[in-house]
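Engineer: below is the structure, and that's it, no one-letter string:
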C-alpha cells in the first residue's frame, strides 16, 4: 500500500473535512469564492472527487495573494488557496506528518504535534540558566516562505523512502501553482510555498530540518573516537577542544543560536549565512540579523524579550513582553472594548474575557509579566471608564473562582464581570518531554490506535496492508486489528517492532480458549501466543 493510497482513504478525507470545518480560516474564500460551507453541502461528492483527482492528474487552482500590513511599514504576503485545494493539502498533511515527524530535531518547536511556543521559550531559558550560553545569534531569513527552493525541497522529500513518486509529483504541482496578485496579475511560482497554505508549515520544517541537524553536528552530535557514558561527560571533553559550542532553538523560520562567547557567535553567524545560501539557497536579512550579548541587551523571540541578569552569584534569565507585543495587546483590547460598548451583552463580555484569557495564557511565561500587564492594565482601565463607565465593585462567581486573592477594581456588563488583564502571575515554562506526554496521554493513545483513521492508515501503510499471520491483503481501513506484543503496562511501546497488523478476526480469536489450535506452524502467531502467555 503506497502513501498516496493512504492519502485517498475515505476515512482520511472525511477526517480532513471535519478538521477543516473547525478551522477559522475555512470561512475565508480563495480565488473561486468558495468556503467550507460549499464543501459541506456536497461532502460525499467531494470525497469521490478528491479520490478521482488524486488517482488521475490533480491540478491545484490558483492562489489568491493578500498583502498584510506590518508595524514596520512592510507587508507580509499571504497566499490563500481555494477551499478545495486546502482540503487536499490537509489530506496530504495528515498522512505525511507522521512519516517525516520522526526525523525532526528535538529543538524544533513550530507547527509540530504536542510542541508549543512555551517549550521553545523554556529551552531558551534553559540555555541561559543551565547551559550558561549568553551570546545569541539572531538570524532573520529574507522572505523565507517566498524563497523556498523547489528543487532542494523535492530532494529532501526524496530521502524519505516511503514517499512515492505519485505523492511527490502532486506536491511538485502544489508548489508550481499560479498566484493571482491584488492587481489581478497572474504569476507562475518558480520558488516558495504560499504562507497560508495548510501544507506550507510542514514543508518549511522539512527544509530547515537540515539546518537543525547541521548545527547539532557542530557540537553535541559530533562523532568522537571515544564513547562517553553520559552526554555531560562528552560536553566536558568537547570544551577542552577548539570546537565551537553552539545550540539551536527554532520555531518555524524564527531561530536562535546560543554560543558561549562572542568569538563563537561571530564564527557561527558567518557559517550559518554560508550554509543557508549554499545548501538551502536562502539569503539572510543583514538588517535584521545580529549577535546579542544577553548580559547587556535583550533578544526577542515569539513576542518575549529576555536577557541574563545577575541574581546573587549567578546570571539568570529575566524576560518581559516585547515592546511590539505590548502595543499589539493594547490595540487588541481597545478594539474589544469598542465592540463591548456597542453590544453590552453577556455574550460579548464572554468574548472579551476569552481574549484576556488567551493573552494571559500565552504571556504568563515571561518572568516580569505581572509588571508589564500592570502598565497595560492602567491604560485599559482608563479606556473602560471612558467607554463602559465607572467600575461597579461587584464580582460574579466565575471571576471570584478564577481570580481568587486579587483585589482589582472590576466592571460588570449584563451582570457579567469583565476579566482583569493584570491579575496574573509568572508561570515557569515547561521543557518538552516526549515521555511525559506519552504517559499523560496513554489512555488517549489507546483510543487513537483503535479509532483514529489517520493513525490506522499510517500503520496499515507501514505494514504493507498485509496480515502478519495469514499473509493476506487487508482491504479497507476498518478491517484490521493492531496487536501489541508487549502491553503498555509492561513497558511496551507503539514502535513498529512491538505492533502486529492482523485481520480483524484475530481480536476475537486471541481471546478464545482454544487459540493454540490455530496456525500452529506460523512463526508470528507463535510469537503472539508466547507474549500473551507471558503477560497474562
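Structural biologist: Good, I have the coordinates. Worth saying up front: this structure is predicted, and the values here are computed from it rather than measured.

Engineer: from now on I want contacts and neighbour counts done on CA atoms only, so please keep to that.
Structural biologist: Will do.

Engineer: once you drop chain neighbours, what's closest to the residue nearest in space to the middle of the chain?
Structural biologist: In the chain, the C-alpha nearest the mean C-alpha coordinate belongs to residue 111, at 1.8 Å (C-alpha atoms, centre = their mean). Take residue 111 and drop its neighbours on the chain: the residue closest to it by C-alpha to C-alpha, 6 or more residues apart in numbering is residue 201, 6.4 Å away.

Engineer: check contacts around the one you found.
Structural biologist: Going by C-alpha atoms under 8 Å, 6 or more residues apart in numbering, residue 201 touches 111, 195, 252.

Engineer: quick one: it from residue 15, how far?
Structural biologist: 20 Å (C-alpha to C-alpha, to the nearest Å).

Engineer: likewise residue 373?
Structural biologist: 40 Å.

Engineer: do residue 278 as well
Structural biologist: In terms of C-alpha to C-alpha, residue 278 sits 40 Å off from residue 15.

Engineer: more neighbours: which of these two?
Structural biologist: A side-by-side neighbour count of residue 278 and residue 15, using other C-alpha atoms under 10 Å, places residue 15 first with 17 against 11.

Engineer: assumed that one was part of a strand.
Structural biologist: No - counting by DSSP: H, G, I helix; E, B strand; the rest coil, residue 15 falls outside a strand, being helix.

Engineer: which non-adjacent residue is nearest it?
Structural biologist: In space, residue 15 is closest to residue 453, 7.5 Å off (C-alpha to C-alpha, 6+ apart).

Engineer: below is an additional structure, to be compared with the one above:
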C-alpha cells in the first residue's frame, strides 16, 4: 500500500561502529572460538590492527567521558586532529615501541562525593592510554562474553539494571525465594589482587603473554593524587579506566560460576530433561525437585558489577550461604566483606536494597507479590537535587540563562523517572517528591503577587506530548515559555528480563536488536580504507558516518555513488574561513556537484548544469551549499547566472576523498 510505513531500522550504536570498520566478523570469530574452548595466544595483532584502533577512536569519541583530560591535559579532540596513519602509528609505538615495553602515564585521581559523606576515588588515565585500553577491551570482550555467567548484568552489552531488577522480582515472587543475602565487598575496585586477575584471564584461555604484560602494566600505572604526590598501586583497578569494568567482571565471574554450581548448574541437573521458555531460559523443574530432597543449598545469584544478592528458600540455607560465600571470597579472591552491611533479610518482613531500590514482598490473598520503592538514600538525594535546581532556575548560573536551567531540570526529571519507574510504587515516591518540589517552585518563582508559572507556553515536541501531554500538572515559565516537567507524572514500568537469544557476537543474536547496513558495504569499506593523506582522523571517521546517514547517495542529486572516485566530502563552511571537520559541517556529494558548489566561472557553471540536469529541489539544495561556501546562488532565470565578475575556482574542489 502507498501509505504503508516502512519498518524502522533497528540500530545499536556500538554494533554499527563495528560494521563501519569491518570488525564485526572478527569479533564474531573470537566469540565462537572462545565458546569452543580454544586458546588465544596471538591477540596483539588484532588489537593493534588499523581498523581496531580507528574503531576505538570512534567509540571513545562518542563517549561523554572523552572530554575529560588526564594528566597530559589532552582530550579526544586532540587525537582527532591527527591523520589516521599518525594515530595508528602512535598507538603501536606506545604499546610496542617503548624501550622498556608499554609504560602508561600516571592516572589522575579525582574524588567524587557520595551521599553518605565519603568519596569514591576515580582514576582517569590520559587519553592515549584510554585509547590503548579501548583497543584491548574491544578484542577481549567477545572472548570473555562467551564465558561469562547469565546471572551477571553490569557493564555488559545488551544487559542493564532493568534486567537485574526483573531477575530479582522473578525469583522473589514466582520462585518463592523469600530470603535475600545482601553482600557488600569492602572497596572492591581498590582491592582486586593483580596476580589472581592475571591467572583468571589465563583460565579464560587469554594466553597472549604480551597482552597479559600490557594489562599488568595498566593495573600498576602510577596514581597522581590531588595533593601532587604519586602512588604506585600493588592491588586494585582504577575506577574510571575503560577496561576496569571488564576486568571486574572477570574477577567475579568465578564467584558467579561457583554459586551456580551449588544449585542452578549442579551436575545433578544434567541427568534430567528440561525445556526453554520464551526468553530462552532453561526450565529445570524436574532436576530441582529431586535436589530439594538432598542437603544441597538452594541459591541463586543476581549480580551487577560488584553489587550482588543471593536468594535462598529457607533461613537456614541463607545463613549457611552467608558464611560459605564470605569464606570463599576471602580464600579464593582475597576479598573481605563489610560485616555491618552484609546480612540476611526476610523480604516478607522488611526491605532489601539493591541498585537504588528497596524491595519486599507483601501479602495478596494467599500469595506474596513484589512491592518496591526508591531506597531512602535515593529518595533524599533526588528531592535535594531537584529543589536545588529550582533555585538555579530563579537565579541562573553564569552562561546558562533561565531556559538552560529549566532544560537541565527537565533532563534531571526524565532521568529520575526513566531509572526508578521500575519500582512498583514509583508514583507514590515521585508524588511525595512532587509536592515538595511544586511548593518550592511556587514560592521561588514568584514576584510579589504574580507567579512566573502559567498553564500555556511553547508548543511541545512529539516526545513531550507523548510523555507529558495529558498531565494537568504541566506548567510553563512565563518569560522563556519553557515547560517544567512534572516529577510526579510517572507510571510503573514492568521490568523486562534479559532475552537469552540476544547476543552481540552472533548473526542470529544481533538480528533481535540490530539490522545490518542496507547500503553498498563494499563501497563503504573502500571509503574506510581509502587514504586521506593530510586529512584528520575526525574527518575520515565522519566521512564514513555520512556515507551511511546519506544511504550511500549524493546529498544534492540523490544518486547512488557507484565508485570511490565519485565521492567528494565537502565542507559546508570551507576550512579557509574557519570551517572544521565536524560531522555537521561535512556532506558527501558527487565530484561534479562539488565542482559546481565552488565554481564561479559562468561557462563552467553552465557546463555542469547541462551535465547534471538538476531539478528545482536539487538546485535549492545546491544553492544552500553555495551560500554557506560564500558563493552566490545560481539563478537560471537570469542571463548572468551568479552576477560574478571574476573567474576561477577554489583549491578545495581539487581535493577528492
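Structural biologist: Received the coordinates, thanks. All of these numbers come straight from a predicted model, not from anything done at the bench.

Engineer: got a TM-score for the pair?
Structural biologist: Once superposed, chain against chain, the TM-score is 0.80 (TM-score structural alignment, normalised by the length of structure 1); 452 aligned residues with a C-alpha RMSD of 2.2 Å.

Engineer: related to what we said a few turns ago, so which of the contacts of residue 201 of structure 1 is the closest to residue 412 of structure 1?
Structural biologist: Residue 412 of structure 1 lies nearest to residue 111 out of these, by C-alpha to C-alpha, at 38.0 Å.

Engineer: mind checking the SS state of the closest one?
Structural biologist: For residue 111 of structure 1, the assignment made with three-state DSSP gives coil.

Engineer: what is the aligned counterpart of it in structure 2?
Structural biologist: In structure 2, residue 111 of structure 1 lines up with residue 155, judged by TM-score structural alignment.

Engineer: under the alignment, what does residue 332 of structure 2 map to in structure 1?
Structural biologist: Alignment note (TM-score structural alignment): residue 332 of structure 2 maps to residue 279 of structure 1.

Engineer: hang on, the earlier thing: I figured the match of residue 111 of structure 1 hits residue 246, correct?
Structural biologist: Yes - the criterion here is C-alpha atoms under 8 Å, and residue 155 of structure 2 meets it with residue 246 at 7.1 Å.

Engineer: residue 216 of structure 1 pairs with which position in structure 2?
Structural biologist: Matched to structure 2 by TM-score structural alignment, residue 216 of structure 1 sits across from residue 260.

Engineer: now the host helix or strand of its match on structure 1. Mean distance?
Structural biologist: Using DSSP states H and E, residue 260 of structure 2 falls within helix 244-262. For helix 244-262 of structure 2, the mean deviation from structure 1 after alignment is 0.2 Å (mean C-alpha distance after the TM-score superposition for structure 1).

Engineer: pull out the buried positions in that helix.
Structural biologist: For helix 244-262 of structure 2, a neighbour-count test (16 or more other C-alpha atoms under 10 Å) marks 244-257, 259-260 as buried.

Engineer: same question for stretch 375-384 of structure 2.
Structural biologist: The neighbour-count check on stretch 375-384 of structure 2 (16+ other C-alpha under 10 Å) flags 375, 378, 379, 382, 383 as buried.

Engineer: of all these, which comes closest to residue 209 of structure 2?
Structural biologist: Distance to residue 209 of structure 2 across the buried residues of stretch 375-384 of structure 2 (C-alpha to C-alpha) is lowest for residue 378, with 44.3 Å.

Engineer: which residue is the nearest non-sequential neighbour of the equivalent of the closest one over in structure 1?
Structural biologist: Correspondence of residue 378 of structure 2 to structure 1, assessed by TM-score structural alignment: residue 325. Closest residue in space to residue 325 of structure 1, ignoring its immediate chain neighbours: residue 303 at 5.5 Å, by C-alpha to C-alpha, 6+ apart.

Engineer: same check, this time on residue 336 of structure 1
Structural biologist: residue 352 (6.1 Å).

Engineer: quick one, what contacts the closest residue to residue 111 of structure 2 other than its chain neighbours?
Structural biologist: Residue nearest to residue 111 of structure 2 in three dimensions, not counting chain neighbours: residue 121, with 4.5 Å by C-alpha to C-alpha, 6+ apart. By C-alpha under 8 Å, 6+ apart, residue 121 of structure 2 lies in contact with 109, 110, 111, 112, 239.

Engineer: quick one: which helix or strand includes residue 121 of structure 2?
Structural biologist: strand 119-124.

Engineer: same question, residue 404 of structure 2
Structural biologist: Using DSSP H and E, the element containing residue 404 of structure 2 is helix 401-420.

Engineer: buried sites along that helix?
Structural biologist: Buried, per 16+ other C-alpha under 10 Å, within helix 401-420 of structure 2: 402-410, 412-414, 417, 420.

Engineer: all set, thanks.
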